[in-house]
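Peer 1: Sequence and predicted structure below; questions after.
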Amino acid sequence: MFKYYLIAIFVIILDQLTKWRIVEKLDVGEEVTVWEPYLSIYSHRNGGAAWGLLQGQFWLFAIITVAVVIGIIFYFHKEAKGQPVFQVSLMLLLGGAIGNFIDRIFRGEVVDFVSVLIPVINYDFPIFNIADAALTIGVIMLIIYVLFEDQKGKKKVK
């Protein structure tokens, strides 16, 4: 089971290294184009949650993050044994939650830097980071897991 924790550790390290590099090399608001106009590195800070909601609510985020981390670890050990998709999704969630929490503790805000324009609908997606990406992928995997487990359960009942 420890091998799955390596996923969370990898996410945290990659997240923190990329954020450190952004803070060291770019001023807030500075942008480096990677693929015009679809992808750029844009140094941004977020004192809130997703899409800048709940700015400056450190204690609320602290309480929620600690509860989420405890819940993830509990489910990982009690419910996810022998279920690799569930285990990986939980470890991505754990790594993402801890990665952004480290920022809140040490910087008072989260460092975001990936700026994406979705061309089909011409939508400038909210700026994000590695931890956010891990959280999103973890949630998608969790949804897929739940849907497939639900289908398995329905097949067994028939």
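Peer 2: Ah, there it is.

Peer 1: contacts, neighbours, all on C-alpha from now
Peer 2: Will do.

Peer 1: Let me see the contact set for Leu26.
Peer 2: Leu26 is in contact with Ser43, counting by Cα atoms under 8 Å, 6 or more residues apart in numbering.

Peer 1: no wait, Ile9
Peer 2: Gly95.

Peer 1: Look up how far Ile144 lies from it.
Peer 2: From Ile9 across to Ile144, the span is 23 Å (Cα to Cα, to the nearest Å).

Peer 1: next one: Val120
Peer 2: Taken as Cα to Cα, the span from Val120 to Ile144 is 25 Å.

Peer 1: Show me which of the two is the more surrounded one.
Peer 2: Neighbour count, other Cα atoms under 10 Å: between Val120 and Ile144, Ile144 has more, with 15 against 6.

Peer 1: Can you mark which positions in the helix or strand encompassing the more buried one are buried?
Peer 2: Here Ile144 sits within helix 130-157, counting by DSSP states H and E. Under the neighbour-count criterion of 16 or more other Cα atoms under 10 Å, helix 130-157 has 130-139, 141-142, 145 buried.

Peer 1: dropping in the other structure now:
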Amino acid sequence: MIFYTIAAAAAALDLGIKQYVLDNVAEGQDLEMAGGHLILRKVYNRGAAFNLLEKYPQFVMKLSALLGAVLLVRDAFLMRKKGHTVEKAGMMLLTGGAFSNLYDRTMRGKVVDYLAFKSRWKRLSRLTFNLGDICIATGALLAALSIRK
């Protein structure tokens, strides 16, 4: 049961931060945090990662929903296995992040991104993401590293 809590907590925390950003951060406003190393801003992404396919938001939403369904089926089979603790934790982080972003796509028509790293390279400083994205990347890495041969 703890693994489902990881997914729910990841999604809830990301959605809560997104709502805070929507309510309290103006578009174009950059709020420095963590000694100026992190930036809080409000950016909308209608495409996939890095705005890929942004001109096709309906396709991205349908693909995200399909992949979310596949993810749920895979999670259900994984949760029935004994052990696999790191893989399960990783998959639940991935699932929580994915469903937070899927919620945004279906309810808002776009994903709210809000975190950036301050860098001397402008291109890097412009990259904006959310906690769901971090959960997806971290979860995928944990799951991949834990798969037994």
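Peer 2: Ah, there it is. From a predicted model like this one, the values you see are computed outputs, not experimental measurements.

Peer 1: Leaving aside the residues adjacent along the chain, what's closest to the residue nearest the centre of the second structure?
Peer 2: In the second structure, the residue lying closest to the centroid (Cα atoms, centre = their mean) is Gly132, at 2.0 Å. Counting by Cα to Cα, 6 or more residues apart in numbering, Gly132 of the second structure lies nearest to Gly97, which is 3.7 Å off, once chain neighbours are set aside.

Peer 1: all helices for the second structure, in order.
Peer 2: Assigned by DSSP state H, the second structure shows helices spanning 2-24, 57-79, 85-107, 122-126, 131-146.

Peer 1: Quick one: neighbours of the nearest residue in space to Pro126 of the first structure that is not next to it in sequence, just the number.
Peer 2: Once flanking residues are discounted, Pro126 of the first structure sits nearest to Trp51: 6.1 Å by Cα to Cα, 6+ apart. The tally of other residues near Trp51 of the first structure (other Cα under 10 Å) stands at 12.

Peer 1: got it, and Val68 of the first structure?
Peer 2: Neighbours of Val68 of the first structure using other Cα under 10 Å come to 16.

Peer 1: cool, the one 10 residues further on as well?
Peer 2: Around Lys78 of the first structure there are 9 other residues, counting by other Cα under 10 Å.

Peer 1: Centre of the chain to stretch 49-69 of the first structure, how far?
Peer 2: 13 Å (Cα atoms, centre = their mean, to the nearest Å).

Peer 1: what does that stretch contact?
Peer 2: Asn46, Gly47, Gly48, Leu94, Ala97, Ile98, Phe101, Arg104, Gly108, Pro126.

Peer 1: So how do I select the buried members of those in PyMOL?
Peer 2: With 16+ other Cα under 10 Å as the criterion, this PyMOL line picks the buried residues out of the contacts of stretch 49-69 of the first structure:
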select buried, resi 46+47+48+94+97+98+101+104+108
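
Peer 1: quick check, nearest of the contacts of stretch 49-69 of the first structure to Val116 of the first structure?
Peer 2: For these, the minimum distance to Val116 of the first structure (Cα to Cα) is 7.6 Å, reached by Pro126.

Peer 1: quick one: contacts for the residue mapped onto the closest one from the second structure?
Peer 2: Aligned by TM-score structural alignment, Pro126 of the first structure pairs with Leu127 of the second structure. Shown in contact with Leu127 of the second structure (Cα under 8 Å, 6+ apart): Phe50, Ala116, Phe117.

Peer 1: Give me the distance between Leu127 of the second structure and Val70 of the second structure.
Peer 2: 28 Å.

Peer 1: Report the angle between the helix holding Ile144 of the first structure and helix 2-25.
Peer 2: With axes from the mean of the first three to the mean of the last three Cα atoms, to 10 degrees applied, the angle from helix 130-157 of the first structure to helix 2-25 works out at 150 degrees.
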